[in-house]
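*Asks:* here you go, sequence then predicted model.
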Amino acid sequence: MKSILLISAPAASAPLLAAIEKAGHRLAAALTSFADLSRLGEASDFDLIIVAVDALDDAALALLAELHRRRPCPLVVFTQDASRARIQAAIGAGVDAYVIGGFSPERLNPVIDVATARFNESRVLQRKLALAQDKLDERKLIERAKGMLMKLRGISEEDAFRALRKEAMDKNLRMGEVAARIIAVDDLLWPRNVASTRGKIPNLERN
């Protein structure tokens, strides 16, 4: 059972409300204007959005995109607008199912199932991309920390890598975390504005 936020033209509200109830879903809120989204509180309890309008203009898509960013969930649009540009804009706004030809009760649950599946696939892909970026960032940190150890200790790249790995194992940390700590300490002790003396011990003369 889904908890649905419905945004529809007044003429389409009655058949949609009846279909939602018949399909066993719960209506969280029903709006007849995109302007009403501004009064939708964060406490509103919905896990799917259905929009039923003849066409979506740029302002409506912008509001939907912002809502989808704040409250990610499957987003379904029933519309008469078959223009390619509008379809692409809707997908960019986060629409998971863009149904041309308007609403019909028998299509409700199949469309919800498709939108939910696409939304879940998109979330998995986003997590994979974020993980890949994290790994790339971690590799960059490790390479930078290795370079610091090689320079300061006069050791090879292989020995620097082994030192990082040993420290990570001893402290039960990821190598990226160890690398980040080394870089943080280095930046603290040798700020960029004194980079020319980094890694060197200054000569101190007694007065």
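*Replies:* Structure's in. What do you need?
*Asks:* C-alpha from now on. contacts and neighbour counts both.
*Replies:* Noted.
*Asks:* mind checking the SS state of Leu5?
*Replies:* Classification of Leu5 using DSSP: H, G, I helix; E, B strand; the rest coil returns strand.
*Asks:* do I have it right that it meets Arg26?
*Replies:* No - with contacts counted by CA atoms under 8 Å, Leu5 stays clear of Arg26, the gap being 9.1 Å.
*Asks:* and the comparison structure, right after this:
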Amino acid sequence: MQLNTLKPAEGSRKVSNRVGRGIGSGLGKTCGRGVKGAGARKSAHKRPGFEGGQMPLKIRLPKFGFWSPKADVTAEVTLNDLNRIEGDVVDMNALLAARLISKKVKYVKVVLSRVPNFTKKITLKGLGCTKGAKAAIEAVGGTVEIAQYTTDAAARRELSNKKSAAKQKTRLDNLAAVGKVKPAKKTAEQKAAKKAARG
């Protein structure tokens, strides 16, 4: 072995093309970059999805739906699943012990099953509940204590509706008192002065 015979393993290093070595090489003059334009410059950094100035695909396609940040920490439990819980009180800890929800879940709503088969008398605490599931639980003698976050959300929604209604009423009252006011027409002198100011 000699120093002048040492070389890297086959395929471990890719040989780069040496551009700008004459027209006969195929990569001379423009060096494979074409003629002028953004791609021919030294720092032609184009953002992902750039299509040369035309409307990119990500903007041409319509937008739909939304992403809810609460979706990953929210779960639904059917009414029939509550039959698997031991004890009379159903809360987050009971659902976690019965492996109906995971540890990351913070919000739970009990929904009515397609074929209701619930006959257990329970007390639902700290959970959301649909109208159908609440009626089914109360029909067998159970009680439902709605979660605090559900009542808070309902209160916020009601307050928002009241504020919107008050704004709308104020707007209509002002319109009824003053009427629809049109902007005053400009006189010939004002038009001439504006034209002169423009030059």
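*Replies:* Nice, thanks for sending it over. Predicted model only: the values in this text are computed from it and were never measured.
*Asks:* TM value for the aligned chains?
*Replies:* Once superposed, chain against chain, the TM-score is 0.25 (TM-score structural alignment, normalised by the length of structure 2); 72 aligned residues with a CA RMSD of 5.0 Å.
*Asks:* ok, back up a step: between Leu5 and Arg26 of structure 1, tell me which one has more neighbours.
*Replies:* Counting neighbours by other CA atoms under 10 Å for Leu5 of structure 1 and for Arg26 shows that Leu5 has the greater number, 21 against 16.
*Asks:* got a list of what the more buried one touches?
*Replies:* Contacts of Leu5 of structure 1 were listed using CA atoms under 8 Å, 6 or more residues apart in numbering, and they are 27-31, 46-50.
*Asks:* could you measure from it over to Tyr98 of structure 1?
*Replies:* Distance, Leu5 of structure 1 to Tyr98 of structure 1, using CA to CA, to the nearest Å: 16 Å.
*Asks:* one step back: Glu138 of structure 1: which of the contacts of Leu5 of structure 1 is nearest?
*Replies:* Distances from Glu138 of structure 1 to the contacts of Leu5 of structure 1, taken as CA to CA, are shortest for Asp47 (34.5 Å).
*Asks:* mind listing what's buried in stretch 150-160 of structure 2?
*Replies:* Using 16 or more other CA atoms under 10 Å as the test for burial, stretch 150-160 of structure 2 gives Thr150.
*Asks:* just to be sure, Glu138 of structure 1 is in a helix?
*Replies:* Yes - under three-state DSSP, Glu138 of structure 1 falls within a helix.
*Asks:* so which other helices or strands are in contact with the longest strand seen in structure 2?
*Replies:* Longest strand of structure 2, by residue count under DSSP state E: strand 123-129. Here strand 123-129 of structure 2 touches strand 89-90, strand 107-111, strand 143-146, going by 3 or more CA pairs under 8 Å, 6 or more residues apart in numbering; DSSP states H and E.
*Asks:* moving C-terminal of it, what's the next helix or strand?
*Replies:* helix 131-139 (DSSP states H and E).
*Asks:* hang on, the earlier thing: can you tell me which of the helices and strands packed on strand 123-129 of structure 2 is most buried?
*Replies:* Most buried of these by mean neighbour count (mean count of other CA atoms under 10 Å) is strand 107-111; its value is a mean of 20.
*Asks:* what helices or strands is that one leaning on?
*Replies:* Looks like strand 107-111 of structure 2 contacts strand 74-78, strand 123-129, helix 131-139 (3+ CA pairs under 8 Å, 6+ apart).
*Asks:* turn these into CSV, including distance to Lys163 of structure 2.
*Replies:* Below are these laid out as CSV (distance: least, CA to CA, whole Å):
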stretch, distance to Lys163 of structure 2
strand 74-78, 29
strand 123-129, 26
helix 131-139, 27
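*Asks:* mind putting those in TSV, mean neighbour count and distance to Ile146 of structure 2 included?
*Replies:* Shown next, in TSV, are these (neighbours: other CA atoms under 10 Å; distance: least, CA to CA, whole Å):
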stretch	mean neighbour count	distance to Ile146 of structure 2
strand 74-78	16	15
strand 123-129	20	6
helix 131-139	16	10
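*Asks:* that's a helix at Lys194 of structure 2, yeah?
*Replies:* Yes - the assignment for Lys194 of structure 2 is a helix, going by three-state DSSP.
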